[in-house]
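In: Just the structure for this:
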Amino acid sequence: MGDTAGTSFVGDGFTTFSEEHAQGQLLPRIVDVALALAEEVLVADPGSRLTGADLLRRAALVRDAVVAHHAGTGREPQSVPVAVLRGHDAGAVAALVGVIAAGHPAVVLDPTTPAVRLRHYVEAAGASLVVSDAARRATAAEVAATVVDPDRDPQRDRPDHVEAAAALLATPAAPDDVAVIVYTSGSTGAPKGVACDHRSILHDTWVSSEGTGAYPAGSVVAHLLPMAFSAGVTPTLGGLLAGARLELFDPRRRPVTELASFLAEVGADVLLASPAILRGVIASLGPAGRLPGLKTVTMAGETVHGAELAAVRRAVGPECVVRNRYGSTETWLMTEYPISGDDEAPEGATPVGWAVPGARLQVELEDGTRLDEGTGRVVLTSRWLGGRYWNAPEKTAEVFSDNPDGSRTFRTSDVGTLGADGCLRLLGRSDHSVKIRGLLVEPGEIDALLFSQPDVREALVVGRPSPRTGRTALVAYVVPDGPRPQASAVRAVVRANLPSHMVPEHVVFLDALPRTERGKLDRSALPEPPRSSAPFEVPRSSWEEIVYEQFCAVLELEDLSVHDDFFELGGDSLAAEALVSRIEALGVPGVQGIGTSRLAEAPTVASFAVAVRSTNRNTRPTLVPLRTEGRGRPLFLVAGAGSAALALRTLAQRLTPGFPVLGLQANGLENRALPDWSVERIARRHVATVREQQPDGPYRIAGHSLGGLVALEMAQQLRRAGQDVELLAIVDSFPPNPALAPVPQYENTLAKVKEGASLALTGIKAHAGLGHYVRFFRQGNFLQRRYTTDVYPGRTLVVVASEDVDAGARRQWEPHLSGEFRVVEVPGEHMSILRDPRVAEPAALLSRWLLGEENLDEVVVDVRDTANGAELAER
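Out: So this is what the prediction gives:
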């Protein structure tokens, strides 16, 4: 351990972060900044805002809890990692600081990863304690022996922030002590933990912020990257060290359509995001959309092509510097390729740029020769490299080496070309690793999982790049051992055990894996995965060609048949909204006000091209058929605020068969009309639509989010009209208690006034891109906070997404229900329970409730094959 004698943590200011700070350790600098900015917001998420003083107090509580748990064990804190399992929120930042302050290496866990996988990380690290919160306590209990939630008791006295600062400095660390352990994928089926010391993190902060000018002190950083990965944990600590404000936005919980307004609301001048997220944002903005106010956009993790770079530059304007970066968990940031002003954008794959200050790049040939120019395996040398593999000295020695001058060298697995000017272009991986959605994947880890399944004889997973876009998808080649399993079953096994980005996009069944004459796997002989079972046909008219191009752009496919189903190709409700927005933006006469309902009815290029030019407009634009098959009474599904009914299509398709499912959405959302300005009015309009389809009860009604409240009000109105409501299902909705509904936060009064003005224009003034849906979303939240009703006496099912941050409030339905009701929790978050794979359990619950079953504790996972479909059709 080091000595911090003489360290000052006075709160009257802090010096600009410099390279010399990298000689120390993290906590004195973080404390300095937090004391200097005691009254200023340092970290914020949609639900909380932590000033420097708040951060010190909350981190000190975490530190005290961790120290108390390990007291008397006799073990050095450095040898005992502590896990952190929270969401992408301010509390996670405080927990990370608190664990490091206790002297223990922190292992940040990703809450979207299956518990079995998280337990593997915890066991590999040797941790027995996890710091969590109420929303994730059950998962935390599955992965570690002990769970600590320092915020569990809100009445607990919090220390004075100056005392908290002193407590955070009570366990000094040496610069080469391990601060965090970040797990990466392993080629042998076992993940590798990279142990990162204080010195390397401090230097990376200087390089990423001041050394390159990306986010100096005073910046407002929109932070979208998961903290469990190196790309997310470094800016988390870096923002605190540099004196920037972190504004946390979780793109896995919130649609990217909200990002543009979020950036404006928080006044962000720096955006940290993956290329995949940026693609979604640019698509949501439309061709003329802009992201004003940004000074820097940084992206890393996968190849960025010239066309994509040009689109980003158009959106951010010439004043913003766009930085394409390259790094690894073992090295942190290695290179940067900045483009600003009128700099000419490169064609094809964008270079990853020049070595950052303090680093030297070389390429290594197959014979081990290292060159300062040429093509080969990329090698980095720096005196700031401190990484090593946790408890794996043999693996460390394979890629790290110490040099006589005190520097260290790391041999990456990337192959690149280093130009005479020192600029690096990446060509691929020296092994078989691939990057999926910006995250490194070792396919061998997926192979190992599939090999362990009793119905699989052999398996091989590879990445297949698209010839046009260069983007990579995972393909699993499987040799069954006996009857061939379903492709969905193969994917389900992977999804249950590994993170979502490791789930193969395609599954190909073979009689045997191809091999060379020497018996080695012949990867070059693997067949291409089939795209679709529909007959392949190219566009047959200029109009079909235009629609075809928009399908390809939204689905990010190189080609498809005009008969391929949009949803079978991976399209979801957000992609559908983007498609409709793009089609309408073309300005073709007669092609306006399409609505996603038209895509639900005509999901192929051929049928959609005809449908959007049809003069027969939908007389009920609030009604969207989600499933037309079946003879039973229909189920009416009400969409949430700002959401097209198409968002409920996957849920509808997963319900047990035998009856139609009809979606309901807000008036004006996808037609030219003024919106309804109360939950009661929305419900009245929907009741009229419902009774046109089904004049008399009994009725089956369900709704998601705000749609749950609308469904409740519909049930109330139908009952008052003397009609029978057989079933009301409420899917992850706040109760009709305005005190429980979230209240929007504004930077200042002007921002609040602007928001009010924008809200008043909902459905009246056109908005670029998908901003129209965002306005309806905000309008729906406004209505939600003003709705109350009488206690409902009918039969009701309430489904709550257990992993959502608002799960606690959404559970509190009991005071509002007096009849037979059940409140059941399902894994997932607010939006993820509408999509695969999380949608299976809500669909099974709803199917059972429709059948009148009382026992909902064990649900059928694959409801599409349930034997009760015929019975339900007769009811």
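
In: from here on, contacts and neighbour counts on C-alpha atoms
Out: OK.

In: Centre of the chain to the longest helix along the chain, how far?
Out: The longest helix of the chain (DSSP state H) is helix 52-70. Using C-alpha atoms, centre = their mean, to the nearest Å, the mean C-alpha position of helix 52-70 is found 28 Å from that of the whole chain.

In: now what about the next helix or strand after that helix, what contacts it?
Out: Using DSSP states H and E, the next helix or strand after helix 52-70 towards the C-terminus is strand 82-85. Residues outside strand 82-85 that contact it (C-alpha atoms under 8 Å, 6 or more residues apart in numbering): 92, 95-96, 99, 104-111, 122, 127-133, 136, 140.

In: Distance of the residue sitting nearest the centre point of the chain relative to residue 496?
Out: By C-alpha atoms, centre = their mean, the mean C-alpha position of the chain lies nearest to residue 252, the distance being 2.3 Å. Per C-alpha to C-alpha, to the nearest Å, residue 252 is found 18 Å from residue 496.

In: what's the answer for residue 486, then?
Out: 16 Å.

In: Tell me which of those two has more neighbours.
Out: residue 496 (16 against 11; other C-alpha atoms under 10 Å).

In: What residues of stretch 461-480 count as buried?
Out: Neighbour counts over stretch 461-480 (16 or more other C-alpha atoms under 10 Å) mark 461-464, 469, 471-480 as buried.

In: Show me what the strand or helix carrying residue 493 is packed up against.
Out: Element membership for residue 493 (DSSP H and E) is helix 487-497. The contact analysis (3 or more C-alpha pairs under 8 Å, 6 or more residues apart in numbering; DSSP states H and E) places helix 487-497 against helix 115-125, helix 443-451, strand 506-509.

In: Could you look over the ones you listed and pick the most buried one?
Out: Mean neighbour count (mean count of other C-alpha atoms under 10 Å) peaks for helix 443-451 among the helices and strands packed on helix 487-497, with a mean of 21.

In: how far does that helix sit from the chain's center?
Out: 24 Å.

In: Contacts for it, please.
Out: So helix 443-451 is in contact with 185-190, 432-434, 456-463, 490, 493-494, 502, going by C-alpha under 8 Å, 6+ apart.

In: ok, of those residues, which come out buried?
Out: 185-187, 190, 433-434, 456-463, 490, 494, 502.

In: From the residues you listed, which land in strands?
Out: 434, 456, 457, 458, 459, 460, 461, 462, 463 (DSSP state E).

In: Please name the residues that touch the third one.
Out: Right, the one you point to is residue 457. 451, 478, 479, 480, 481.

In: excluding its backbone neighbours, what's nearest it?
Out: Among residues not flanking residue 457 along the chain, residue 481 sits closest, at 4.8 Å (C-alpha to C-alpha, 6 or more residues apart in numbering).

In: And for the fifth one?
Out: The shortest distance from residue 459 to any residue other than its chain neighbours is 4.5 Å, reached at residue 478 (C-alpha to C-alpha, 6+ apart).

In: The structure of the following sequence is requested for comparison with the preceding one:
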Amino acid sequence: MERAETTMTAGTERPPAPPRAGAPAALALVHELFRAQCRRTPDAVAVEHGERHLTYDRLDIASDRLARRLRKLGARPEQRIAVFLDRSPEAIVTILAVLKSGAAYVPIDPGYPAARIRLLAEEGDCRVVVTTTALLGRIDVPSLTPVLLDAPTADDDREGGPGGDAEPSNLAYVIFTSGSTGRPKGVAVPHAGLVQLALDQIPRWKAGPGARILQFASLSFDASFTEIAVALLSGATLCLAARDDLMPGAELQDTLRRLRITAVKTPPAVLTVTEADGLPDLEVVINGGGACRPAIVERWSAGRTMLNAYGTTECSVCSTITAPLTLGSRITLGEPLRGTTLHVLDGGRRVDAGEVGELYIGGAGVARGYWRQPSLTADRFVPDPYGPPGGRLYRTGDLARYTADGGFEYVGRIDDQVKVRGFRIEPGEVEAALLTAPSVREAVVTTRPHPAGGEDQLVAHVVRDRGATDPLELRSFLADRLPGHLIPSVFLTLDRMPVTAHGKVDRAALAGPVHEPPPAQPPPHGKPAGRLDGRELVTEVWRELLAVEEIGPHDDFFHLGGDSLQAAVCVARLREHLGIPVPLRTLLRGPTVAELGDELERLRRTTNAAADRHPG
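Out: Okay, here's the model as predicted:
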């Protein structure tokens, strides 16, 4: 095979799009495509959240109204507006309104700790924040002018468009990802690649009138933009759900069934713990945010379209996608989206098929760079010697090989970046936060396989400075500074950090199981396993799942290192053991051994009483 074949492109032409008045088709933007869809399906339901419905026409009017408010406050191209809202119809209205105003949005999750919220608002250099009265107190940044959605102004009902004048090269959003220096990186994404993304993905998601797309990703992650754009640019319905209803496992399965979802995209960790059967409406399942394994394909591909997508925030969400996968399919990164180019290079040299190199991405989807970090931008966004003059490539840091059958295969990373439960994590950011704790002198963060199987855990290895390095205290310390997905599941205290002969931290010496699985314990008080009371049963399940020996009645599942995925596994095991329905919210609302155990006893008594009243 010729070396030139190690570069692959799906074409560089811009996809067709309805034009703006007096402008060529190439200049259409996402919100303009949305407005064109509104003219085609004005009365169709665009957004659904419980009993609330917004038609395309009402969504268009509401977002126009808010866009005019933002324009009065100075919203213009290149300005950033913070969006501080939970998943809700108001959040969708706001994102559209910001784009219509010409400005760019910066999503900030209200669930983040106060320090993180303040940091992102300041790093984004936002002047305005769109939020609600109830949430305003959580974003304490004096320089921000609040726009309260539950306090509209008197003249917001005037007709007419918002008058935004953004161009494809202008910013559409700035989304922050984990940063290796301890400072989060804001990725500045212009409009140009987002239209390409949406028009490529719509047919793959089988989106259109009658389709129902689940808005699964948090608004603070770029995957949410794909869900929104695929639905609203095709005439489909974007379906929102409460956070508890999106928890992996039985809750998510029930939500998919109840909302009659036709297409969903989730990380592999979610697909692993969620059952695929009993979902007659589900036509398309897309694995994104982590490696797709054969077991996932086997579970989810029967009777539906199963795809594997790959991309980075720096390249407008998604760069490659596979053809439909079936049992036995070779799982690769797939082929590039339209207008995207991929290169496998070694020191700038194209490598042969089968040879490993770093994956570079080019095309319209490449972001402008990292917000206010020019040196980092220059290092990762480099001139494209293979494309048109002025083009750039993004160095992904992923190792890959070009396969003879026309795909790309992921091999690993050239740095320490990891993905845990679908989240991209720079261990350096977590280490930097740990080093601000008074009791920590050194800190190294790694990943290791969970002793009970499943997804990797994030593990913190710390050397104490003075005082104790209690895991619960360190977890609480980080919880005040970092979002939940950056907090390690396990904290290990070392007397000293292992080093190589060259004096660098020996990460290989830190590898291996964090804990040996605890030895089987005889049931307390001599009871057979089937007769354990609620608290005893919870303790035994947690011991195995969390690999923690000492568990007391008031220990909290999440403080012991549990996460949402492990919560789903925990509840599934309790259901299996007891033979009765155990809602996930039982654990979420009562996360200690005592609370959960006592609630299990209540559920068991209620179920037995009902069976006695209705035998057979």
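
In: what's the TM-score here?
Out: Laid over one another, the chains give 0.83 as their TM-score (TM-score structural alignment, normalised by the length of the second structure), with 577 aligned residues with a C-alpha RMSD of 4.0 Å.

In: returning to what we had before: give the aligned equivalent of the residue nearest to residue 459 of the first structure in the second structure.
Out: For residue 478 of the first structure, the aligned residue in the second structure is residue 462 (criterion: TM-score structural alignment).

In: now swap in residue 427 of the first structure and tell me
Out: In the second structure, residue 427 of the first structure lands on residue 411 (TM-score structural alignment).

In: Against residue 344 of the second structure, how distant is its match?
Out: 12 Å.

In: Touching both of these two, which residues are there?
Out: Joint contacts of residue 411 of the second structure and residue 344 (C-alpha under 8 Å, 6+ apart) are 356, 400, 401.

In: what's the closest of those residues to residue 144 of the second structure?
Out: Among those, residue 400 lies closest to residue 144 of the second structure (C-alpha to C-alpha), at 43.3 Å.

In: Just the ones in strands from the shared contacts of residue 411 and residue 344 of the second structure, please.
Out: 356, 400, 401.

In: can you pull the contacts of the last one?
Out: Read that as residue 401 of the second structure. Contact analysis of residue 401 of the second structure by C-alpha under 8 Å, 6+ apart lists 344, 353, 354, 355, 356, 357, 408, 409, 410, 411.

In: now these as CSV including distance to residue 501 of the second structure and neighbour count?
Out: Below are the contacts of residue 401 of the second structure laid out as CSV (distance: C-alpha to C-alpha, whole Å; neighbours: other C-alpha atoms under 10 Å):
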residue, distance to residue 501 of the second structure, neighbour count
344, 33, 27
353, 36, 22
354, 33, 14
355, 31, 15
356, 28, 19
357, 28, 24
408, 37, 28
409, 34, 18
410, 31, 19
411, 28, 13
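
In: what about residue 527 of the first structure, neighbour count?
Out: 11.

In: Aligned to residue 25 of the first structure, what sits in the second structure?
Out: Checking TM-score structural alignment: residue 25 of the first structure goes with residue 29.

In: Looks like that match contacts residue 196 (just checking).
Out: No: applying C-alpha atoms under 8 Å as the test, residue 29 of the second structure and residue 196 come out as separate, 9.8 Å apart.

In: need the helices for the stretch 51-200 of the second structure, in chain order.
Out: 56-72, 89-101, 114-123, 133-136, 192-204 (DSSP state H, counting those that start in this stretch).

In: can these go into a markdown table with extra columns for distance to residue 274 of the second structure?
Out: As requested, the helices of the stretch 51-200 of the second structure are arranged in a markdown table below (distance: least, C-alpha to C-alpha, whole Å):
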| stretch | distance to residue 274 of the second structure |
| --- | --- |
| helix 56-72 | 32 |
| helix 89-101 | 26 |
| helix 114-123 | 31 |
| helix 133-136 | 32 |
| helix 192-204 | 22 |
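
In: most tightly surrounded among those?
Out: helix 89-101 (a mean of 25).

In: what is the orientation angle of that one with helix 56-72?
Out: 60 degrees (axes from the mean of the first three to the mean of the last three C-alpha atoms, to 10 degrees).

In: so how far is helix 89-101 of the second structure from its chain's centroid?
Out: The answer for helix 89-101 of the second structure is 20 Å, by C-alpha atoms, centre = their mean.

In: That one maps to which residues in the first structure?
Out: The aligned range for helix 89-101 of the second structure is 90-102, by TM-score structural alignment.

In: what does the matching stretch rub up against?
Out: 27, 43-45, 48-50, 55-56, 58-64, 66-67, 77, 82, 84-86, 105-106, 108, 131, 168-172, 179-180, 236, 248.

In: let's see 7 Å
Out: Here stretch 90-102 of the first structure makes contact (C-alpha atoms under 7 Å, 6 or more residues apart in numbering) with 27, 43-45, 48, 55, 58-60, 62-63, 66-67, 82, 84, 86, 106, 168-169, 171, 179.

In: do stretch 162-179 of the first structure as well
Out: For stretch 162-179 of the first structure, using C-alpha under 7 Å, 6+ apart, the contacting residues are 1-4, 23-25, 27-28, 31, 56-57, 60, 78, 100-103, 105-106, 195-199.

In: Just the buried ones from those residues?
Out: The buried subset of these - by 16+ other C-alpha under 10 Å - is 4, 23-25, 27-28, 31, 56-57, 60, 78, 100-103, 105-106, 195-199.

In: do you know how far the match of residue 25 of the first structure is from residue 208 of the second structure?
Out: Counting by C-alpha to C-alpha - residue 29 of the second structure and residue 208 of the second structure are separated by 19 Å.

In: Over to residue 607 of the second structure?
Out: Relative to residue 208 of the second structure, and taking C-alpha to C-alpha, residue 607 of the second structure is found at 44 Å.

In: Count the residues that sit near the equivalent of residue 211 of the second structure over in the first structure.
Out: Alignment note (TM-score structural alignment): residue 211 of the second structure maps to residue 219 of the first structure. Residue 219 of the first structure has 20 neighbours, counted by other C-alpha under 10 Å.

In: cool, residue 369 of the first structure as well?
Out: Neighbour number of residue 369 of the first structure under other C-alpha under 10 Å is 10.

In: Now do the same for it: its match in the second structure.
Out: Match for residue 369 of the first structure (TM-score structural alignment): residue 349.

In: ok, now residue 272 of the first structure?
Out: Per TM-score structural alignment, residue 272 of the first structure is aligned with residue 265.

In: Let me see the contact set for its match.
Out: 285, 286, 287, 288.

In: wait, the last one sits on residue 269?
Out: No: the criterion here is C-alpha atoms under 7 Å, and residue 288 of the second structure misses it with residue 269 at 9.9 Å.
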